[in-house]
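**Student:** predicted model and sequence below, questions to follow.
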Amino acid sequence: MSNGIGKEFMEKTKYKYMGESDQEKGIPQPPLELEYGDDAILIDLPSVENIEIKGMDLKEAIESRKSLRKYDATSLTIEELSYLLWCTQGVKRVASRPATLRTVPSAGCRHALETYLLINKVDGIKPGLYRYLAIENKLMQLSLDPEMAEKVAYSCLEQDFIKNSAVTFIWSAVIYRMKWRYDERSYRYLHLDAGHVCQNLYLAAESIDSGACAIAAFDDDEINDLLGLDGENQFVIYAATLGKKIL
């Protein structure tokens, strides 16, 4: 077996290599979510308490879940989008630590992921690129570039089903939010956290007659540039398309 970068990653992120974290040094923790300017264009999302979703047995959802790459032309409702966002990054409450307690687990309750959305077909929302503000339960408009779907698909190695999805979730990692506590070990935890989030998306999709497809094949530099991320302090870690099933 060759001594490649993957093997080195697993070795150098072992606990024995962890140094003193910034938390242990008494350095204040970073913000719970990314900040934004006063001029940001925000869209209120329906509260999950007011959204009616058909009941579905968990066993049934697990059995029927599979990656879906072909979608019906039907749009999602804004209520369905809000439900999916709540299932994948919803904030149940902000604890006094401070920390956000969410609908998915995260190492040390650090929740270092941010959710970006390529919206193609959601009723009442213009197609474009958005970021989810989990604590406020709002969308922040980033770009209404009519070529955005084409650009996202290109950055994901030209996987054209992205252009036909109702929405594509793009999760980024804000590394210091995790590294503040876990030093180099953080890089392992970020990928575990992303897996928790995407599995919730798969299962939630089943309850609204939709399907999802996880995407890990993307040009890191291309997609980070597209989202305006520096690729070091914040970088794309995972993505997934979603759309209505063809019945």
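**Tutor:** Sure, I can see it. Note that the structure is a prediction, hence the values are computed from the model and not measured. Residues are numbered from 1 along each chain as shown.
**Student:** going by C-alpha atoms from here, please, whenever you check contacts or count neighbours.
**Tutor:** Will do.
**Student:** after the helix or strand containing Asn224, next one along is what?
**Tutor:** Asn224 is part of helix 220-227 when elements are defined by DSSP states H and E. Remark: after helix 220-227, the chain's next helix or strand is strand 234-244, criterion DSSP H and E.
**Student:** next one: that next one to chain centre, how far?
**Tutor:** Relative to the mean C-alpha coordinate of its chain, strand 234-244 is positioned 6 Å out (Cα atoms, centre = their mean, to the nearest Å).
**Student:** equivalent analysis for stretch 124-139, please.
**Tutor:** Averaging C-alpha positions (Cα atoms, centre = their mean) puts stretch 124-139 12 Å from its chain's average.
**Student:** residue nearest the centroid of the protein?
**Tutor:** Trp171 (3.1 Å; Cα atoms, centre = their mean).
**Student:** touching, that residue and Ala112? I think so.
**Tutor:** No. Assessed by Cα atoms under 8 Å, Trp171 is found out of contact with Ala112, at 9.9 Å.
**Student:** report the contact partners of Ala173.
**Tutor:** Ala112, Leu113, Glu114, Leu190, Gln234, Phe235, Val236, Ile237 (Cα atoms under 8 Å, 6 or more residues apart in numbering).
**Student:** try this one side by side with the last:
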Amino acid sequence: MQRTEFGNQPPSDQVLGRPPPPLELPYTKAETTISLPAPGDITIPAVDLRDAIEHRESVRNYAPEPLTLAEAAFLLWCTQGVKRVVDGTFTIRTVPSAGARHAFETYLLVNRVEGLAPGLYRYLAVEHRLAEESRDPGIARQVAAGCLNQPHITESAVTFLWTAVPDRMTWRYGERGYRYLHLDAGHVCQNLYLAASGTGCGVCAIAAFDDAAMNRLLGIDGERQFLIYLATVGKKP
């Protein structure tokens, strides 16, 4: 914390006039991406905000009922949805982020979503689409093992996995940006808790995981991209 106090870092890349990193990691695999229902076309029952806040709690037991594709799309949009791209250099989204840097990528472990095969996907937030990452039938068990064998991962309808791409944040804030990554993760997960109440779902945030094992499982290097937070989601019993 002391090393990242204000004024203790050299000038950031932004101050030095270097171009910002891309808004989103490219998708290079051969499989086609999957269209999601447009946010404006999704109908979700209205929930009073005070009720959602007062009844917010972590839920680890889920009904076997699947999520609809529209419900999954709604939760993805509520947690990282892009409302507009500004000058190709930053995005305005449904969640706050320091300097509008939005340094996260969202992976979605799908166990039960109508119209989606079980597997691991990545949310392409700028395009509002899903990209297939893995159809390994054992992927849910591997994610659970990497999260110290927490059973609600295999029992959930979906699990959100958020990775951080620190260059997007440190470009503007230097190493102090690592603080902001963790603050931003809290903003994102709280949006998930509140948005899920409208879909009849419960959520449980997860911060206990084997960093190296999970980064290997996701195929990321743990430095330029690393797992920062997870959350299981499923219909309430």
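**Tutor:** On my side now, so go ahead. Predicted model only: the values in this text are computed from it and were never measured.
**Student:** quick one: TM-score?
**Tutor:** After superposition, the two chains reach a TM-score of 0.98 (TM-score structural alignment, normalised by the length of the second structure), with 237 aligned residues with a Cα RMSD of 0.8 Å.
**Student:** related to what we said a few turns ago, residues shared between the contacts of Trp171 and Ala112 of the first structure?
**Tutor:** In contact with both Trp171 of the first structure and Ala112: no residue, using Cα under 8 Å, 6+ apart.
**Student:** buried ones in the lengthiest helix in the second structure?
**Tutor:** Ranked by number of residues, the top helix in the second structure under DSSP state H is helix 177-196. Residues 177-178, 180-181, 184-185, 188-196 are the ones in helix 177-196 of the second structure that count as buried (16 or more other Cα atoms under 10 Å).
**Student:** farthest pair within these?
**Tutor:** Gly177 and Ala196 (28.8 Å; Cα to Cα).
**Student:** tell me, the helix or strand harbouring the residue nearest to the centre of the first structure lands on which residues of the second structure?
**Tutor:** Take DSSP H and E as the rule and Trp171 of the first structure turns out to sit in strand 167-174. Matched against the second structure by TM-score structural alignment, strand 167-174 of the first structure falls on residues 158-165.
**Student:** gap between that stretch and the chain center?
**Tutor:** The chain centre lies 4 Å from the centre of stretch 158-165 of the second structure; the measure is Cα atoms, centre = their mean.
**Student:** what do you get for stretch 123-140 of the second structure?
**Tutor:** Its chain's C-alpha centre and that of stretch 123-140 of the second structure lie 12 Å apart, by Cα atoms, centre = their mean.
**Student:** in the first structure, which residue range corresponds to that stretch?
**Tutor:** Aligned using TM-score structural alignment, stretch 123-140 of the second structure spans residues 132-149 in the first structure.
**Student:** hang on, the earlier thing: name the member of the contacts of Ala173 of the first structure with the most neighbours.
**Tutor:** Within those, most neighbours by other Cα atoms under 10 Å means Leu113, with 29 neighbours.
**Student:** and Thr241 of the first structure, what does it touch?
**Tutor:** Arg69, Phe161, Ile162, Ser165, Ala166, Val167, Thr168, Phe169, Ala212, Cys213, Ala214, Ile215.
**Student:** you'd agree Lys17 of the second structure is in a strand?
**Tutor:** No Lys there; residue 17 of the second structure is Gly. No. Counting by DSSP: H, G, I helix; E, B strand; the rest coil, Gly17 of the second structure is not found in a strand; it is coil.
**Student:** count of neighbours near whichever residue in the first structure pairs up with it?
**Tutor:** In the first structure, Gly17 of the second structure lines up with Gly26, judged by TM-score structural alignment. As a burial measure, Gly26 of the first structure scores 8 neighbours (other Cα under 10 Å).
**Student:** could you do Ala70 of the second structure as well?
**Tutor:** Per other Cα under 10 Å, the neighbour tally for Ala70 of the second structure reads 21.
**Student:** now which residue in the first structure aligns to Gly174 of the second structure?
**Tutor:** With TM-score structural alignment as the criterion, Gly174 of the second structure lines up with Asp183 in the first structure.
**Student:** repeat that for Val113 of the second structure.
**Tutor:** Match for Val113 of the second structure (TM-score structural alignment): Val122.
**Student:** which residue sits closest to that match, ignoring its sequence neighbours?
**Tutor:** Leu76 (4.7 Å; Cα to Cα, 6 or more residues apart in numbering).
**Student:** go ahead and confirm that neighbour touches Asn120.
**Tutor:** No. Taking contacts as Cα under 8 Å, Leu76 of the first structure lies outside contact range of Asn120: 9.5 Å.
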